[in-house]
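Engineer: Predicted structure and sequence below. I'll ask about it afterward.
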Amino acid sequence: MRRPPGLSARMKLALSYAGFLAVAGALLLSVVWVYLLRYVPNTSRGLLGISPNRYLLVHTFAPAAAVAMAFLLVFGLVGGWLLAGRMLAPLTSITAAARRAGNGSLSHRIGMEGRRDEFRELSDAFDTMLERLESHVAEQRRFAANASHELRTPLAISQTLLDVAREDPTRNRDEVLARLRVVNTRAIGLTEALLLLSRSDRGTFGREDVDLSLVAEDAAETLLHLAERRGIKLDVTGGTARTRGSAELLLRMVTNLVQNAIVHNLPVGGTVTVHTEARGDASVVRVENTGQPLPPELVPTLVEPFRRGAERARTDEHAGVGLGLAIVHSVVRAHDGTLDLVARPAGGLLVTVRLPGLP
């Protein structure tokens, strides 16, 4: 928005300081003038009926008062200009950092020193904002690069299969079509996951009352066949846990957690337990599964996009596209909740989701 130029903040402060000093000086001179008139005798009348003593006082006091007022105005302007410049100096650093950020440089920090005051708090808040923006931009760049790589892989495979089919007319047509279908299905799944992740990040969804215990039962029923085929015992326990949000996104969140717990489990005799409960003012969903021991330093990175086990990345049809826990994290964040991942000492993972509850 273009606006006409005006006085700078420094000039406004200088004029305000000079004006205040001039008013204070005028009041002080008025008090002195009243005091002098009170104690100067007025016994005789001179020219125009004015006492010679008071006439002399006027001619003596008025020039001195005018000089004093002029000095106060000049002193107020100069002193106000210098003081305002000193007081507003931190804003110069903040403005320079804001302009750098506007030009795309997010690595600069103000790092203001000194004791905490309003400018220091503003500077620290601006540095925190820049740090979060830089982290978010870096995360988005990594996500875009990973998404491009993941989308390029099935397209490249499809292109290779088509080239082979064209160069070798004798090749089994049904086999090529079946492989193309698998690759195409994976590409569609990845695209849908990316769209869902984008939707949950934006928070553009309707909200309604949702019982997480019913959501957990729906997710378990959907994945029961997968659990039975892998020999995984799937249990749903707990009671009503009501929250407010998108039923579709919350169902996808729990489904991703349960599917992840089934896929990343023991080869034989594994278990998955889904528990829901209302705890205080929060509604809790807890998904616990057996599995191989996880290094503690690996657990915080599991919510990053495209983090998955390399051994299942290409061979397991249910391994997903590496966005399962990333979508869970995004959905939880969009619903103002918290997500905790803890590696079980005996192996496997314990995932706890806390969402704002309803009475």
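Structural biologist: Now that the structure is in, tell me what you want to look at. Residues are numbered from 1 along each chain as shown.

Engineer: from here on, contacts and neighbour counts on C-alpha atoms
Structural biologist: OK.

Engineer: State the distance from Asn289 to Gly111.
Structural biologist: Using Cα to Cα, to the nearest Å, Asn289 is found at 45 Å from Gly111.

Engineer: These two: which is more packed in?
Structural biologist: In this view Asn289 and Gly111 are compared by other Cα atoms under 10 Å, and Asn289 has more residues nearby, 29 against 13.

Engineer: In which helix or strand does the residue most central in space within the chain reside?
Structural biologist: By Cα atoms, centre = their mean, the chain has its centre lying nearest to Arg132, at 6.5 Å. Using DSSP states H and E, Arg132 falls within helix 118-167.

Engineer: name the helices or strands packed onto that helix?
Structural biologist: helix 89-102, helix 173-202 (3 or more Cα pairs under 8 Å, 6 or more residues apart in numbering; DSSP states H and E).

Engineer: Is Phe205 within a helix or a strand, and which one?
Structural biologist: Phe205 belongs to no helix or strand, assigned by DSSP H and E.

Engineer: Go ahead and confirm it touches Glu248.
Structural biologist: No - using Cα atoms under 8 Å, Phe205 is not in contact with Glu248, being 9.5 Å away.

Engineer: Leu350 belongs to a helix?
Structural biologist: No - assigned with DSSP: H, G, I helix; E, B strand; the rest coil, Leu350 falls outside any helix and is strand.

Engineer: and it, how many neighbours does it have?
Structural biologist: Neighbours of Leu350 (other Cα under 10 Å): 18.

Engineer: With Leu302 instead?
Structural biologist: 18.

Engineer: did I read that right, it in a helix?
Structural biologist: Yes - counting by three-state DSSP, Leu302 is part of a helix.

Engineer: Spatially nearest residue to it (excluding sequence neighbours)?
Structural biologist: Once flanking residues are discounted, Leu302 sits nearest to Leu325: 6.7 Å by Cα to Cα, 6 or more residues apart in numbering.

Engineer: separation between the one you found and Asp201?
Structural biologist: Leu325 is 14 Å from Asp201, by Cα to Cα.

Engineer: quick one: which of the two has more around it?
Structural biologist: Between Leu325 and Asp201, Leu325 has the larger neighbour count (other Cα under 10 Å), namely 22 against 16.

Engineer: That one reaches Phe306, doesn't it?
Structural biologist: No - at 9.2 Å, Leu325 does not count as touching Phe306 under the criterion of Cα under 8 Å.

Engineer: List just the one of the helices and strands packed on helix 118-167 that sits closest to Ala22.
Structural biologist: helix 89-102 (25.5 Å; Cα to Cα).

Engineer: dropping in the other structure now:
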Amino acid sequence: MDRAPGASVRLRLTLSYAGFLMVAGVLLVAVVWVFLLRYVPDEAVRVARPAPGDVTRPLPGLLIPGRYDLWRAFAPKAAAALGVLLAFGLVGGWFLAGRMLAPLNRITAATRAAGSGSLSHRIRLPGRRDEFRELADAFDGMLARLEAHVAEQQRFAANASHELRTPLAITQTLLEVASHDPDRDTDELLRRLHAVNTRAVDLTEALLLLSRADQRAFARERVDLSLLAEEATETLLPFAERRGLALETSGDVAPALGSPALLLQLTTNLVHNAIVHNLPGQGAVRVATRCDPRVVTLTVENTGEVLSPGLVATLAEPFRRGTDRVRDGHAGAGLGLAIATSITRAHDGTIGLAPRAGGGLCVTVRLPAAPETVGGRWAPTGAPQA
């Protein structure tokens, strides 16, 4: 935004300090003047004094000045004092304003550096906590989050480009081979092209879903996570049975506020991920819900290989498939946990991933509990009934 040039804050603070000091000085002079007027007559008066021990021979009279005489003597001295006070206020105010605004100058320099693209710069303002320090710390925290977000977006863009390029490159190769080999089996070519195209479509839909969750472009309504967990497990039960896995669902009614479609996608992704990365023929997946006064919890556990904490910490990153855990073609686009994390954050919740001691993964999603009506008013879930 273009703005007309104006006086600096330091100059305005200096004038404010000096002006306040001058007002205080004028008030002080006025109080002294009013106090003196109580004991000074309007005109000068000479009072005769008798000589000590001789009442017949008086001494020269004592002159008591009038108000005009007092004003002639008092005004120049008061004006000089106010002038010194003004100079002191300007010099001292300029110095104090500079000291007070020094942290703001560092914050401004950091803001300009961030505006030019240097997100690694930090203010790190020393000293005890005050308004400027809190502003600087908040700005440093914002820069740290922004830097991490930009880095994540850059990695995401690079990974997405690579993932989308792969099916396109495969399609181009198949078409080139087919064009140079007229006798090639057309059905086989179509089958492979269909599989590659399906992978590209699934990846694109996953990217669109991830973007939708990040933008929070959805309406919120009351949703029961326990019902979504049952629907997701019923949908994926044939898939789990084909892999010889036991699929268990339990828990309490867990009402939350959000998008039913997105929360169902969240639950489905977690259950599908637990089925894919499991021990075929001898594994299990357990889905549970719990409702606390202010939080509802969805937990998805699965058996599987022993995972290191370092690997688990990276599983929610986009396109992170956990290569050691991939067993077949059901690995997907590597966006399952990333989408689940994004949906959870869009619903103001938290998601935690932890390796199980015996192998496998435990994913815990915590969302704010939906309010319920008590006596015609909205109240948090678990509030005492009227």
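Structural biologist: Good, I have the coordinates. Here the structure is a predicted model, which is why all the values come from computation and not from measurement.

Engineer: so what number do they get for TM-score?
Structural biologist: Remark: TM-score between the superposed chains equals 0.94 [TM-score structural alignment, normalised by the length of structure 1]; 354 aligned residues with a Cα RMSD of 1.7 Å.

Engineer: returning to what we had before: any idea what the residue nearest to Leu302 of structure 1 aligns with in structure 2?
Structural biologist: Aligned against structure 2 by TM-score structural alignment, Leu325 of structure 1 finds its counterpart in Leu337.

Engineer: is it true that its match touches Val312?
Structural biologist: No - when contacts are counted by Cα under 8 Å, Leu337 of structure 2 is not listed as touching Val312 (11.0 Å).

Engineer: rewinding a little: after superposition, how close is the strand or helix carrying the match of Leu325 of structure 1 to structure 1?
Structural biologist: Assigned by DSSP H and E, Leu337 of structure 2 falls within helix 336-346. The superposed helix 336-346 of structure 2 is, by mean Cα distance after the TM-score superposition for structure 1, a mean 0.5 Å from where its aligned residues fall in structure 1.

Engineer: by contact count, what packs against that helix?
Structural biologist: helix 186-215, helix 260-276, strand 350-355, strand 361-368.

Engineer: Compare these and give me the one nearest Arg290 of structure 2.
Structural biologist: Judging those by Cα to Cα, what sits closest to Arg290 of structure 2 is strand 361-368, at 9.5 Å.

Engineer: Tell me which residues are up against stretch 282-300 of structure 1.
Structural biologist: By Cα atoms under 8 Å, 6 or more residues apart in numbering, the surrounding residues in contact with stretch 282-300 of structure 1 are 212, 241-243, 257-258, 261-262, 264-266, 270-278, 341-358.

Engineer: Next, work out how far apart the residue lying farthest from the centre of structure 1 and Pro52 of structure 1 are.
Structural biologist: Distance to the chain centre peaks in structure 1 at Ser44, reaching 82.5 Å (criterion: Cα atoms, centre = their mean). Here Ser44 of structure 1 is placed at a distance of 8 Å from Pro52 of structure 1 (Cα to Cα).

Engineer: what residues are shared contacts of the two?
Structural biologist: If you check Ser44 of structure 1 and Pro52 against Cα under 8 Å, 6+ apart, no residue is contacted by both.

Engineer: Now, of the contacts of stretch 282-300 of structure 1, which are buried?
Structural biologist: Among those, those classed as buried by 16 or more other Cα atoms under 10 Å are 212, 241-243, 257-258, 261-262, 264-266, 270-278, 341, 343-344, 347-358.

Engineer: Which stretches in the stretch 1-150 of structure 2 count as helices?
Structural biologist: If DSSP state H, counting those that start in this stretch is used as the criterion, the helices of the stretch 1-150 of structure 2 fall at 9-37, 67-115, 131-180.

Engineer: With distance to Phe239 of structure 2 as extra columns, can I get those helices in TSV?
Structural biologist: Formatted as TSV, the helices of the stretch 1-150 of structure 2 follow (distance: least, Cα to Cα, whole Å):
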stretch	distance to Phe239 of structure 2
helix 9-37	68
helix 67-115	50
helix 131-180	25
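
Engineer: closest one to Asp348 of structure 2 among these?
Structural biologist: helix 131-180 (16.9 Å).

Engineer: Report the aligned residue range of structure 1 for that closest one.
Structural biologist: The aligned range for helix 131-180 of structure 2 in structure 1 is 118-167, by TM-score structural alignment.

Engineer: for stretch 80-95 of structure 2, same thing?
Structural biologist: By TM-score structural alignment, stretch 80-95 of structure 2 lines up with residues 67-82 in structure 1.

Engineer: And the matching stretch against structure 2, how far off on average?
Structural biologist: Counting by mean Cα distance after the TM-score superposition for structure 1, stretch 67-82 of structure 1 comes out at 1.6 Å.

Engineer: Thr240 of structure 1 - nearest residue in space that isn't next to it in sequence?
Structural biologist: Thr240 of structure 1 sits nearest to Ser213 (Cα to Cα, 6+ apart), 5.4 Å away.

Engineer: wouldn't that neighbour be in contact with Leu250 here?
Structural biologist: No - with contacts counted by Cα under 8 Å, Ser213 of structure 1 stays clear of Leu250, the gap being 11.1 Å.

Engineer: Trace Thr303 of structure 2 over to structure 1, please.
Structural biologist: Counting by TM-score structural alignment, the partner of Thr303 of structure 2 is Thr290.

Engineer: measure that match to Ala326 of structure 1 for me?
Structural biologist: For Thr290 of structure 1, the distance to Ala326 of structure 1 - Cα to Cα - is 21 Å.

Engineer: repeat for Leu349 of structure 1
Structural biologist: For Leu349 of structure 1, the distance to Ala326 of structure 1 - Cα to Cα - is 16 Å.

Engineer: okay, now the closest residue to Leu11 of structure 2 other than its chain neighbours: neighbour count?
Structural biologist: Closest residue to Leu11 of structure 2 apart from its sequence neighbours, by Cα to Cα, 6+ apart: Trp94 at 7.0 Å. For Trp94 of structure 2, the count of nearby residues is 20 (other Cα under 10 Å).

Engineer: which residues touch Trp94 of structure 2?
Structural biologist: By Cα under 8 Å, 6+ apart, the residues touching Trp94 of structure 2 are 10-11, 13-14.

Engineer: if we can go back for a sec, surely the residue farthest from the centre of structure 1 touches Tyr55?
Structural biologist: No - assessed by Cα under 8 Å, Ser44 of structure 1 is found out of contact with Tyr55, at 11.5 Å.

Engineer: picking that back up, with structure 2 overlaid, how far apart is the helix holding Arg132 of structure 1 on average?
Structural biologist: Averaged out, helix 118-167 of structure 1 is 0.7 Å away (mean Cα distance after the TM-score superposition for structure 1).

Engineer: Between helix 52-87 and that helix, find me the angle.
Structural biologist: Counting by axes from the mean of the first three to the mean of the last three Cα atoms, to 10 degrees, helix 118-167 of structure 1 lies at 30 degrees to helix 52-87.
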